[in-house]
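# got a predicted model here, sequence first, then my questions.
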Amino acid sequence: MKLLCAGGGSGGHIYPALAILERLEALCVDRTERLDTLWLGGTGDLARQLVADAGIRYRAVATGPLLDRGPGRRILSLAQVCLGTLQACLHVLRFKPDACLATGGNAAAPGALAARILGIPLILLLPDSAPGITARWLGRLARTVLVTTTSAAKYFPDNSLLCGYPVRGDLLAAMNNPDASRQSLLTAMDMPAGASGDPLLVVMGGSQGARSLNQAILHHLPALLQEALVLLVTGHAEFDAVAAAVRRMELAAELREKLVVRPYLDREAPQALAAADVAVTRAGASILGELPASRTPAVLVPLPIAGGHQWSNARALEQAGACLVTEDATVRDRLPTLLLPLLRDADQRTTMAARMAALGRSNAAETAAMAIASLSMHTVCANGHPESGTDRPKPQLP
């Protein structure tokens, strides 16, 4: 089976697609097929690194917002999308995929449009609880829209499939033994074993980091370290400034050893989520799957832009009593009021963890993979032969 993936942007859009690919590859093995994947995304995109790490071929195409601010920027963006779509068409004609999985976001548009133009079945993955402009347009072109929440399904009443947020297998594996994940993380982060009885606070601003979160944590850091171990993931752009600020604090040795500052977590992220007693994070798409899968109570600080998508994501968890939410503008003032009681109250954390776990869908990747397989040209029946009508002609080079 040949699958084209189109997308990029934040980790919240990339990781669920990689989780689906993990499960789809297993399905192909069961069917004695081989999964061959090509990923089309933007230039200089985070997806390039993450996709390459997963052993998947990546090709960059031009892209831009479908609706930008100002007439001049709109014309430029439209030109970029058109150029990227032409580039993507060439890749599609050479690769001849059986189906296309688009993850939403601006980087998905050229590859998804090329697939649609050339008659390749299009499946849209909507990680957020509400679609952005690009996702709304692509949803109209898709055979199936894979949605993570019931609130997202209402935007695509005719072609949506509720599957939940696909979570990476390494996070699910880490949750099989949270205690071992915690000890492994403490060892990897060089935290003292004697402090392992303290709650672990993990602060992550997403793949791009978050200055306001970093500054709020720094402002209250001594008080937080009195209550918990703190793993502060700053983002690459903020790491040097945060590390310098910590040095200037001249924390007491017993507090300093309870703090770890890192620019970004990739391979360690599943262990960190599995080990965390409380998380402070943005409200990107990944929280809809990874927090329920790891059963982690959280304080969420939605990004004040991004079309309001993060507020929709945060409310989906807040309404279930699984998290606390505060605005970005007030996070510095409200953080101790929200966070310190939660760190001190194990019973409250247990209650919130149970509510968070109830939101999870452990078979999300399986459901999504089956949907993709059913639309591919190599859908296989029990007798080992393609189903009737699924052997569609592939696009040909002129």
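Cool, the structure landed. Residues are numbered from 1 along each chain as shown.
# switch to C-alpha atoms for all contacts and neighbour counts from now on
Fine.
# for the stretch 251-398 of the chain, which segments count as helices?
253-256, 269-275, 287-294, 309-318, 331-344, 346-357, 364-375 (DSSP state H, counting those that start in this stretch).
# equivalent analysis for the stretch 101-250 of the chain, please.
109-117, 133-141, 150-153, 169-175, 178-188, 211-219, 221-227, 236-249.
# what would those look like in JSON lines with mean neighbour count and distance to L291?
Below are the helices of the stretch 101-250 of the chain laid out as JSON lines (neighbours: other CA atoms under 10 Å; distance: least, CA to CA, whole Å):
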{"stretch": "helix 109-117", "mean neighbour count": "26", "distance to L291": "28"}
{"stretch": "helix 133-141", "mean neighbour count": "19", "distance to L291": "23"}
{"stretch": "helix 150-153", "mean neighbour count": "18", "distance to L291": "17"}
{"stretch": "helix 169-175", "mean neighbour count": "18", "distance to L291": "10"}
{"stretch": "helix 178-188", "mean neighbour count": "17", "distance to L291": "14"}
{"stretch": "helix 211-219", "mean neighbour count": "19", "distance to L291": "18"}
{"stretch": "helix 221-227", "mean neighbour count": "17", "distance to L291": "21"}
{"stretch": "helix 236-249", "mean neighbour count": "14", "distance to L291": "23"}
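# go through the ones you listed and name the closest to L342.
Of all the helices of the stretch 101-250 of the chain, helix 221-227 sits nearest to L342, with 10.1 Å by CA to CA.
# pretty sure G8 belongs to a helix, no?
No - under DSSP: H, G, I helix; E, B strand; the rest coil, G8 sits outside any helix and is assigned coil.
# the structure to be compared is supplied as follows:
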Amino acid sequence: MLKRKTKIVITGGGTAGHVLPHFVLVPFYKKAGWDILYIGTSGIEKQLVSEQGIRFRTIRAGKLRRHFSFQNFLDIFLVLWGTLQSLWILFREKPQIVFSKGGFVSVPVALAAWCLRIPVVTHESDLSPGLANKIIGKFSRKILCAFPDTLRFLPKDKAECVGLPVRSELASGSKDEAYAMCHFNPSDQRPVLLVMGGSQGAARINEAIEASLPDLLNNYRIIHITGRGKQNTKQGDGYFQIEYVSGALKHLLAITDFVLCRAGANSIFEMLVLRKPMLLVPLEIASRGDQVQNAKVFADKNWASVLRETEISPAKLSQSLNDLRSRAKSMQSSMEEFPAKNIAHSIFSILESIVLKLAS
């Protein structure tokens, strides 16, 4: 028995992909009676966490860049300031463990935890570790990952492949809610194509959809999640657009037949679990190439088709969607081979074992 109530600090941010997996684990923390504190910046993580009713503390953090920029010099001081803020918060809160999902936000928190001898566990969603997790890994007790091939990049004595926790509620959507939300006719025989570019949207995907819309609507009804501030003026029978969706995504997925999206690990693993055939347009420009690697793994396993961002055009998009449609049954058959294990429970068990070991 633990002498005092266990407290966990969770961190990660910059994009929704560094935040949403945390929410899958929250029910396990609450069931075990753990206190939860989220440390992040005032960015997207603060908004998402506030919707969950989780206690939140704000710090400053500098963005980590792989290229030269004068902004890097300022960001060094922001990282140091964020580390000092994290030291004070962790000293006051006295958590037993810190769990990070990566992103530049989590570096000061992990560094501060290491200074205070609080164990850190981090999780890498992409095939190759990002810069933040490469740094955090040096201070971590355990490094978890989603792809088995990621293990070759990680120290053997710390690494473990556990998969990526996905939101189980995404499988519990209502078709009626979705039809009402999108103003779609349930008797319309056109399949539904869900288009999404991640929490920040995807300009190239948006532009290709807008240019192809009249032709695409001959064959599909389209749900277009554009990203905040990126809605267009296009209209059409069977075309619904929205800037951002959170809780209602499960309803939209209930009527979705095909998905066109980026290749961020969280999104593609969720579509894999839901057995949704995917056409992936991985981010290549101004990227370290992680989405290209993710997409290749999924394509090699016949879980998705891939269209390069640099090749996207109305004609190429139409051709790629037709190919996806013809391969859908084969793709879903391959997806069935993906093991439906309780990944969230496995991660919680690892965190709990570290806490119990330190308390004994």
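In hand now; what should we look at? Model, not experiment: these values are computed from the prediction.
# what's the TM-score for these two chains?
The TM-score (TM-score structural alignment, normalised by the length of structure 2) is 0.93; 352 aligned residues with a CA RMSD of 1.8 Å.
# in structure 1, which residues correspond to stretch 87-94 of structure 2?
Mapped onto structure 1 using TM-score structural alignment, stretch 87-94 of structure 2 spans residues 89-96.
# CSV for the helices of the stretch 101-250 of structure 1, including distance to T296 of structure 1?
Shown next, in CSV, are those (distance: least, CA to CA, whole Å):
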stretch, distance to T296 of structure 1
helix 109-117, 33
helix 133-141, 28
helix 150-153, 21
helix 169-175, 11
helix 178-188, 11
helix 211-219, 18
helix 221-227, 17
helix 236-249, 24
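# so for A357 of structure 1, which of the ones you listed sits nearest?
helix 169-175 (11.5 Å).
# and the contacts of the closest one?
19, 22, 181, 270-271, 273-274, 290, 293-294 (CA atoms under 8 Å, 6 or more residues apart in numbering).
# on that earlier part again, pipe the helices of the stretch 251-398 of structure 1 into JSON lines and attach mean neighbour count and distance to S10 of structure 1 per row.
Listed next are the helices of the stretch 251-398 of structure 1 as JSON lines, based on neighbours: other CA under 10 Å; distance: least, CA to CA, whole Å:
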{"stretch": "helix 253-256", "mean neighbour count": "14", "distance to S10 of structure 1": "31"}
{"stretch": "helix 269-275", "mean neighbour count": "25", "distance to S10 of structure 1": "15"}
{"stretch": "helix 287-294", "mean neighbour count": "26", "distance to S10 of structure 1": "12"}
{"stretch": "helix 309-318", "mean neighbour count": "22", "distance to S10 of structure 1": "13"}
{"stretch": "helix 331-344", "mean neighbour count": "17", "distance to S10 of structure 1": "22"}
{"stretch": "helix 346-357", "mean neighbour count": "18", "distance to S10 of structure 1": "23"}
{"stretch": "helix 364-375", "mean neighbour count": "21", "distance to S10 of structure 1": "19"}
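# distance to I14 of structure 1 added to those, as a markdown table?
Output for the helices of the stretch 251-398 of structure 1, formatted as a markdown table (distance: least, CA to CA, whole Å):
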| stretch | distance to I14 of structure 1 |
| --- | --- |
| helix 253-256 | 34 |
| helix 269-275 | 14 |
| helix 287-294 | 13 |
| helix 309-318 | 16 |
| helix 331-344 | 27 |
| helix 346-357 | 22 |
| helix 364-375 | 13 |
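# for G72 of structure 1, find the nearest of the ones you listed.
For G72 of structure 1, the closest of these is helix 309-318, at 25.8 Å, according to CA to CA.
# next, the angle helix 346-357 makes with that closest one.
On the basis of axes from the mean of the first three to the mean of the last three CA atoms, to 10 degrees, helix 309-318 of structure 1 is oriented at 110 degrees to helix 346-357.
# what range does helix 309-318 of structure 1 cover in structure 2?
With TM-score structural alignment as the criterion, helix 309-318 of structure 1 aligns to 290-299.
# what does stretch 13-21 of structure 1 give?
Against structure 2, stretch 13-21 of structure 1 falls on residues 18-26 (TM-score structural alignment).
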